[in-house]
Every structure is written in C-alpha cells, then in structure tokens.
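> Sequence plus predicted model, see below.
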Amino acid sequence: MEEKRNESVEIIINRDLAKDQLKKLYDDSFKSYDLDIFSKKDEDEQTRVVNGRVVRITDKDVIIEVGLKSEGVIPLSDFSEPEKVKVGDIVPVFLEAFENEDGFADISLKKAQFINLWPKINESYEKGTNITGIIKKQVKGGMIVDLMGVDAFLPGSQIDLQPVDDMNSLIGLKTEFRVIKLNYKRRNIVVSRRLILESEKESKKFEFLNNLKVGDIVEGIVKNITDFGAFIEIEKGVDGLLYITDMSWGRLVHPSELLSLNEKVKVVITAINKEKGRINLGMKQLTPYPWENIEEKYPVGSRVKGKVVSIEDYGSFVEIEKGVEGLIHISEMSWTQHVKKPQEIMQVGDTVEAIVLSIDKKNERISLGLKQLSDNPYDSIKVGQKVKGKITKIQKFGAFVEISPGIEGLLHISNISWDNKISKIEDLYKVGDEIECVVVNIDNSKQRISLGIKQLQKDPIENYSEGDIVKGKISEIKDKSIYINLDDGVKGLIPQRLIAKQSENLTNDYVKDSEIELKVVDIDLEKRRIIFTDKVE
C-alpha cells in the first residue's frame, strides 16, 4: 500500500516537472527569434525567412520543424518536385506567425521562395535576360509557370508567335521566359515566351539574310495570298513577298489562279533589303523570257493564233503565248465594217487568228491585224474605174454611194457636173437612188474613195487648143477683165493686157451678153479656165 502511494506521488512530481520543462522549452523557443519581426516593413521581409527541417511527410502535407514549440505544415503540392522531398531536408520558409488558430507554426514555402528569388527575378527583369521555368497548368487567360518554385503568369498572347489551340499540350514544358511585369507587394510576376521566340526568329532571320544572295533559288510554302501577291515562307519564320507581276509572264487577275495556301513552290530571290528585313521573290524568272528572239518567233507578216484575254474600247488583246500579248486595234478588225466596239467582232475567251503587223520588243508590244487575213477589197478598185452603186446617205457637201458590200465612196457636189453649178444635191438625188460613177481618187491609208459623175464624160475644155478661134458670150465685165462663157459651159476671161480696145471704161466698148470673137491664148486644165484675147488677126 505504501509503495503504491509513493508511485502516485512520483507520477505527480514527474508531471509537474514535465510542465515546467515544457514551459521552459516554450519560452526558450522565442529567444532565437526577434519578436519585432512581424512589425517590420515589406522590404525587411527577408528577416522572416528561416530554415526549417522536414520531420514528417504525409499523403498531402510536409511537417516542418522551425525551432518553435509547434511545427509548421506545408502542402505537398507547394513543392515543385514533391516526389523528391524527404525527411531531413532543409527547407526555407516564411514565418507568418508563431502560431495559427490550429496551434501550428504559421509558415509559407511560396512566400519564402518568392522573397529569396526576388533579387534574381528583379535582376532578370531589369536586364531583360531570360529565366528558366516550367509550365505547370492552364488557367483563365493563360498558364502558370514555375520559376524555381515561384508561380508566374504567362498570358495566352505571350505563349507563342501564333495562337495556341491546345495549351494543355504545353504543360510540363521546361523552357526560357522573359519577365515583362513585376509587382512585389502583390507577389505578381508576368512572363513572356513570345518575346524570346520573336528574338530568336529575328536572329535566325538576320543570319539567314546574311547568307542569302539575289539569284538564289529556294523552296518555300505559300502562307498567305492577297490581291497584290503571296507571302512565301522560305525559312522558318522568314517570309518573302512574291508580287503578282512576278508570278507569271502571262496575264493573272488574282494570285489564287496560280497558287494555293500551303502549296510548296520554287522561287528565286530578286531583291533583299537587309535593313528592313524584306525579301522579294520571283517565279516567272525561273522560266525563259518569252520576248527573247520574238522577231524570229513571230516575224512581221506571219499568221498567229491566240486567245482573246482582254477587250478595251480601242481594241482587243490576244495572248499568243504565256507572257506575249498582241493588240488588234479596232481599225485593224475589218476592211469594210465600221466597227464601233470590238465586241461586235470578238469576245473574251475567243480563239482568233491574226497577222503580225509590227513588233516593238523594247516596250513588249505586238500589233496584230484581223482584216489582213483576207485581201483588201480596196486593192481591186482602180482610179478611172466605172462603178455602180446605191446612195446610202446625203450631206450638204455630197452623197455617199455603196459601190461594193461594205465599201462606200463619196460623190462630192463639185464632181456632179462640168458646167452647172449645183447648190443642193437633194435637187438631183435621194437616198436609195442607183447611180453610175467613176472612181476619181483612192486614199488607201484612210480607205477613202472619191467618186464623180461628170468624169463619165470628156471634159469640154479638153476640146480646145492654144490658137483656136472661137466665139463666146460676155458674161461679166469686172476688175478691168472681161469674163467669157462658151456654148459648152467652158468659162474663161480676157485679162486687161489682152483686151483689144483699151479704155478707162470698158463698158463703152464691150456689152454684157454680146457675142465676141476670141482667140485661145492659154488653157489651165486644173482650174478649168481659158485665157482669151479679142485681138484676132
């Protein structure tokens, strides 16, 4: 009985001793810490980073001893590589408080890592250097990147050079990043991967451009097609512009007629601007210049066949081979038709034959003729030829007469009669009248024919010769000259120097409408006038 009582007393004494020891340990645990650390400013937070030791690991947490009466708890998920954490590891933690409401030391691994890494991250930001990280997970608007234990935000627009369709495929990727935004108080770090990729792209582009030469033949992929050309990727991240005018020697309305997106093509370097990083490409330059030896291929006078590719008011363009077009001017389409629009003869897409009229190699121009495929009907018409035709139109100055299908001649009012002065042609003819004429002149260059009726008969003036004695009637006395009319309509005059009776007033000696004997002195066939004298011996 006595022994039991003594044991109880010993237990009570030991219990009291344990309490005293625990209290002493609790008090001693604070001696290693500055109790004012929780009142320090943000810039002194480094003083609240302490080293802890891993004492136990559960399925979800890591128990860390930091020298306080209570241990701290860190979620296992806070560690970058949780599978490598083991008992005995020394881990820096941030001391939020000596004790939380659950009785544990209030510590944070994330804050400690942020504070410890801040100088390095800030230096990287200020110097613009790269920093290594691992993409952890996708969040709204982007992804979270682990920078040596510190979380940073990677916006979706900063992930790659092009929008990323499947962000989850990048989880676990270890790569370089560039810090583009920092906020210490908010523990906010924003990084970019795109800046590095752009820098690498420019660097590779610069190196590629340095090795590239005009005339180099390269292969590329069609990345974009516009109205004015196509962009060809000739190296990863290096695009060149292929203008529509450099795609084909022939006519193209739009680049899509020749190229398709993602098509692999062969091109030649035509120009390089290293300062602006621009490259011009050519495709047609890989084929022979079609205008070389053009005169030998299509000599003037040769017959060619081609496709009508364009029509303008003044004529039609015909492609006789890729890159070689000729113009059929509207005036070269028909000998006889008065063509007002080329569409009256041909349409775009028609295949036509033509004759080469001229070649201007320097300006890449060929003149073609359609009407030259047949004989010129004007060549069969000769001056002096008698023709019959129908009056198609009457003007003040004369009448147009169709003497052959599509061929008209002009009967001028002055060519109707030798002797009668006609004031109105309508007094003699009307549209539709059939008349006989003679061809008096042909202008082949302008395809104009002059006709005459009076020329069907001999000109009466041709019946006279110098020295002939004739009788005529005085028609007028004027300007010291006497004007004469002969019976056959031929006109003439007696100039003052050839008048027999010289006086101040000729009317005293000569009477109008009186008949007078005359002698032919000179004959002007062009003016159809005879010079007379009344000095008849």
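On my side now, so go ahead.

> all contacts plus neighbour counts: C-alpha atoms, from now on.
Fine.

> How many residues are close by residue 121?
When neighbours are defined as other C-alpha atoms under 10 Å, residue 121 has 22 of them.

> Would you mind giving the secondary structure of it?
Residue 121 falls in the helix class when you classify it by DSSP: H, G, I helix; E, B strand; the rest coil.

> gap between it and residue 131?
8 Å (C-alpha to C-alpha, to the nearest Å).

> Then residue 438?
Distance of residue 438 to residue 131, given as C-alpha to C-alpha: 103 Å.

> So for those two, which residue has more residues nearby?
The neighbour count for residue 438 versus residue 131, taken as other C-alpha under 10 Å, is higher for residue 438 (22 against 17).

> separation between the more buried one and residue 82?
Between residue 438 and residue 82 the distance is 117 Å, computed by C-alpha to C-alpha.

> Check residue 117 too.
When residue 117 is compared with residue 82 (using C-alpha to C-alpha), they lie 19 Å apart.

> Same question for residue 316.
When C-alpha to C-alpha is the yardstick, residue 316 and residue 82 sit 80 Å from each other.

> ok, structure two:
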Amino acid sequence: MSDETKPEASGVPPTDEAVPEAKDSATTSEASAQAEDGQPVVETSAKTAETDAGESSSKTAEAEEKAAELKARQARVAPLYRAFRGKRGINGRVEKTIKGGYEIRIGKARAFCPHSQIDVQRVDDPESWVGTTHLFQITQLRRGGDDVVVSRRAVLEAERREEASAVRATLIDGAVMLGRVSGLAKFGAFVDLGAGVNGLVHITELSHGRINRVDQAVHVGEPVRVKILKLHDDSDRISLSIRQASEDPWASVTETYEVGGVYAGKVLRLADFGAFIELSPGVEALAPASEFPPALAGWKDGLTPGSEQSWRVLKVDTERRRISLTPGGDGAVAPLPELAPGVELNGKVQRIEPFGVFVWLGPGRVGLMPNILTGTPPGTDLERHFPIATEVDVEVVGIDDRGRIRLAKKGAARQTGRNGESDSARRERPRRRAPRAERPPQTPISDSTEGFGSLLADKLKDALG
C-alpha cells in the first residue's frame, strides 16, 4: 500500500475528503447487517444522521472558538510586533515585582523587564516602581508573543545619545559653565555637563590649595563651575578645571589679611618645622614651630588636624604665595617694645643648643643667648640651669643685618666686654709680646772724624812700629 493511502503513518492528519467515504462504508455495512437480521433499515439510518449532525455542529463550534482565540491573540500581539519591527517605544505599566525583575502590562499582553533595565542607575527600592507607567523598548519577542522582554533603559540611553550630541555641539574650548560631580577617582573628579556628557577634572585642577584626596575638594552630586580646557575630538574626552573657573584667592590676600591682624584658621597638617593653616579656601599659611610659645609638652600640644583657632599674621609674601602666622591668643596682645642694644626683656626658654639658649621674646621674636652670655661658668649644664618654658630676664646685646637678635642674661653683659668676653677669661688669656721697634739706621762716621776707634788704631800702629 502506498503512502497516500496511509495518512496516519506519515504523521499527516486525514483530509476532509477521506472522512465521508469512511462514514458511507460503515453505514452500508451496518445497514446490510441489520437487513440480514430482519430489522428495519430506515430507523438505523435516521439515528446515524442525527449523530453525524451533532458531531458536525460540535466541530464547527470548536473551529469558531479557535478562530476567535486566534483573532484575539493576533489583536493582542499585533502592537508588539509593530513596535518590535519598527524599533519604536511602547507604553507599559509595571504590575508587580517578580524574580529577577518586573512584570509589565502592555495593553492585554504581558512582558518581562529585568531589574538592570528599568533605569540607567542602580535601583535600591524595586517596589517604588510598581504602578508606574513608562515607555519601553521591546528587545525580545518569541513564541508568538508569549515570550516578551522589554527595557526602559534602552529608551533612556537612546534619548541621552541624542541630547548628548546636541550638548557637545555647543561646547567650545575656554568656555565656563555649570556642571554636577558625577563620580570620583584617585586621579580626579568626573563632572556631568548635561545629558550624560562627562568631563574630567584632574586632581591638580580641583582647587587653588593643596589637597591629598579628591574628596577633600568635591563630593558626588555637588554643583560646580568648570572651565573647558580642551575638547579631545578623537576620543570624545573633555578636560575641565574647577580651579581656573574660580577667582584666585591670592589676588586679594593683601587686602584681606593685614600684618598684625588676628584671623580664624583651620589646622590642615603638622610637620616638624611648623603647622599648615587654611585661612580660607585656597589660602594656606605656615605657622613655624619657632613662633609658638615654649611649652613642656612641645609646640604641637593642643594642635590637631581639623581644629580651628585664632592666628596672628606676621608676614605676607604674595609673590611667593606665603603667609607666616603665630598663635593669636584669646585677647589683644600688648605691643612689643622696640629692640635696641641695652633693652631689657622677659622671655621664655624655647630650646637649648650646644652653642647657647634660644629665648622666645614674643610673636615673631626669638633671640639667641650664647653660652658665654648666660652668666654661668664654663661647663655648666644649660638644660638643668634653663629648663624649657621657664621665664628668663634678658638684655639685648645687638641685632645684625639679618635681624638676628643676640641676647645676654640680665646682668651678665656687665661682667663681660663689648665682645662678650668675661673678665676671668681676659685674665687667663696669655699675653702677647709687642713687636720690637726697628733701630734707626746708624750714621756712618767719616775718616776725618776723630774718635775712639781711630785713636786705638794709631796706638796699635805705634806699638807694632
């Protein structure tokens, strides 16, 4: 038997033409069998007709139902196919959160949106999106519309690309504009200029002052004013500067900070030679260790980075961008007397060196009292005789061209000479012999001049004669 006569074996459902022939054959056989038994043939045929009519009606209803379902399904997925093929966005409503993402209702169809595709940024509260309606892009459509995956992030990124192109077209070198810090790195800060167009501010361009970390100057989300240094067209990079977009604070330092004035400042860091103080953003000054009043615990006692206190300005050098400070104290400081030889002062021992004692006389004034002017005999232990931070009465001996102050303990200068040498030292100093005066040249005696020598010569001649 050929394949055409065996439709079930080939896996193809039987056609509509084969069904009536099979039914007629079965009816004829049944009628013959009943005739042989003597039963009426007409009644059997009527029952068969009723059965065939019922089956036909049932199949017709089932076919109509399937056709209606197919039509409804086509109407449901048709908008999805049009949006998918045209790569257009389509509105959808977030119904609920499910494993891995969200269930989205688009018309009468259901779709799935992963967590990472609901926004361009990380979502901390997924439930906050439930019940909201957004524009989505269909990224996957399979199984006749039963498998639909959508993305809102793709829509946002496409919009940003268009906006970014428009924003970048308006940028020019040297322009100053507003931006917002979008990220931090060890080497600088990223600033969003709008529509996701980001530029980089190198750490050296963040501030007029010195900073060690980027977060010391800016933080994420902070609005900043930047200057466009360069547009790198080959790589779409943008170099920015916050420092050059702001006024140089050193331009008005001389008007803002007067010598002798007291101003508030914050301790930035401590070094062996002094403390770095921030008077204002971008204006950094140094308080040398020598300008602090002597203390047993050291000059760093009470100073911690980040603490604020009053500082007195000693010197301002705008060309070198340097300001010297000294602790300002709680109240007004009495004016210091003029320094001149013979002026007596009261100071505090600051430190001891092998060659003498440094005495702190006041803000900006430190003098040296040499060993020989301490009023102590040679070999005295100066550290025991002059403890740190103790008061001592001194007398100004002199001031050199470099402003260095030479001191003597009060009363010790009278026991020494003008050169600082004590009387006992002068007594013990070996005496030097004065150089002999040269003898005047002798006047030669002529032969005609008579003298003792000539008489003696004459006598010798006569005796030998």
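Arrived safely. Worth saying up front: this structure is predicted, and the values here are computed from it rather than measured.

> Quick check: neighbours shared by residue 121 and residue 131 of structure 1?
residue 179 (C-alpha atoms under 8 Å, 6 or more residues apart in numbering).

> For the nearest residue in space to residue 471 of structure 1 that is not next to it in sequence, which residues are in contact?
With sequence-adjacent residues excluded and distances taken as C-alpha to C-alpha, 6 or more residues apart in numbering, residue 471 of structure 1 is closest to residue 517, at 4.5 Å. For residue 517 of structure 1, the set of contacting residues under the criterion of C-alpha under 8 Å, 6+ apart consists of 469, 470, 471, 472, 534, 536.

> Looking at those residues, which one is closest to residue 407 of structure 1?
Checking these against residue 407 of structure 1 with C-alpha to C-alpha, the nearest one is residue 472 at 43.3 Å.

> Might you report the residue contacts of the residue nearest the centre of structure 2?
Centrality entry for structure 2: nearest residue to the mean C-alpha point is residue 214, 0.7 Å, by C-alpha atoms, centre = their mean. Residue 214 of structure 2 makes contacts with 184, 185, 186, 187, 188, 189, 203, 206, as judged by C-alpha under 8 Å, 6+ apart.

> Now do residue 214 of structure 1 against residue 268 of structure 1, distance only.
With distances defined as C-alpha to C-alpha, the gap from residue 214 of structure 1 to residue 268 of structure 1 amounts to 8 Å.

> Looking at these two, which is more packed in?
Neighbour totals were compared for residue 214 of structure 1 and residue 268, and residue 268 leads with 20 against 13 (other C-alpha under 10 Å).

> follow-up on the earlier one: who's more crowded, residue 316 and residue 82 of structure 1?
Shown here are residue 316 of structure 1 and residue 82; by other C-alpha under 10 Å, residue 316 has more neighbours (26 against 14).

> Could you look up the SS state of that one?
The local conformation at residue 316 of structure 1, judged by three-state DSSP, is strand.

> which residues does the residue mapped onto it from structure 2 contact?
Residue pairing (TM-score structural alignment): residue 316 of structure 1 is matched to residue 275 of structure 2. Residue 275 of structure 2 is in contact with 267, 268, 269, 286, 287, 288, 289, counting by C-alpha under 8 Å, 6+ apart.

> what's the helix or strand for the first one?
By that I understand residue 267 of structure 2. In this structure, residue 267 of structure 2 is located in strand 262-271 according to DSSP states H and E.

> which strands and helices sit next to that strand?
In this structure, strand 262-271 of structure 2 makes packing contacts with strand 274-280, strand 308-317, judged by 3 or more C-alpha pairs under 8 Å, 6 or more residues apart in numbering; DSSP states H and E.

> Flag every buried residue along the last one.
When neighbours are counted by 16 or more other C-alpha atoms under 10 Å, the buried residues of strand 308-317 of structure 2 are found to be 308, 310, 311, 312, 313, 314, 315, 316.

> Quick one: map the fifth one onto structure 1.
Same thing as residue 313 of structure 2. With TM-score structural alignment as the criterion, residue 313 of structure 2 matches residue 354.

> so who does the nearest residue to that match once chain neighbours are set aside touch?
Closest residue in space to residue 354 of structure 1, ignoring its immediate chain neighbours: residue 370 at 4.8 Å, by C-alpha to C-alpha, 6+ apart. Under the criterion of C-alpha under 8 Å, 6+ apart, the contact list for residue 370 of structure 1 reads 328, 332, 333, 334, 353, 354, 355.

> Same question for residue 195 of structure 2.
By C-alpha under 8 Å, 6+ apart, the contact list for residue 195 of structure 2 reads 160, 161, 163, 164, 167.

> Centre of the chain to stretch 7-23 of structure 1, how far?
Its chain's average C-alpha position is 97 Å from that of stretch 7-23 of structure 1, according to C-alpha atoms, centre = their mean, to the nearest Å.

> now swap in stretch 167-186 of structure 1 and tell me
Here the centre of mass of C-alpha atoms in stretch 167-186 of structure 1, compared against the chain's by C-alpha atoms, centre = their mean, lies 42 Å away.
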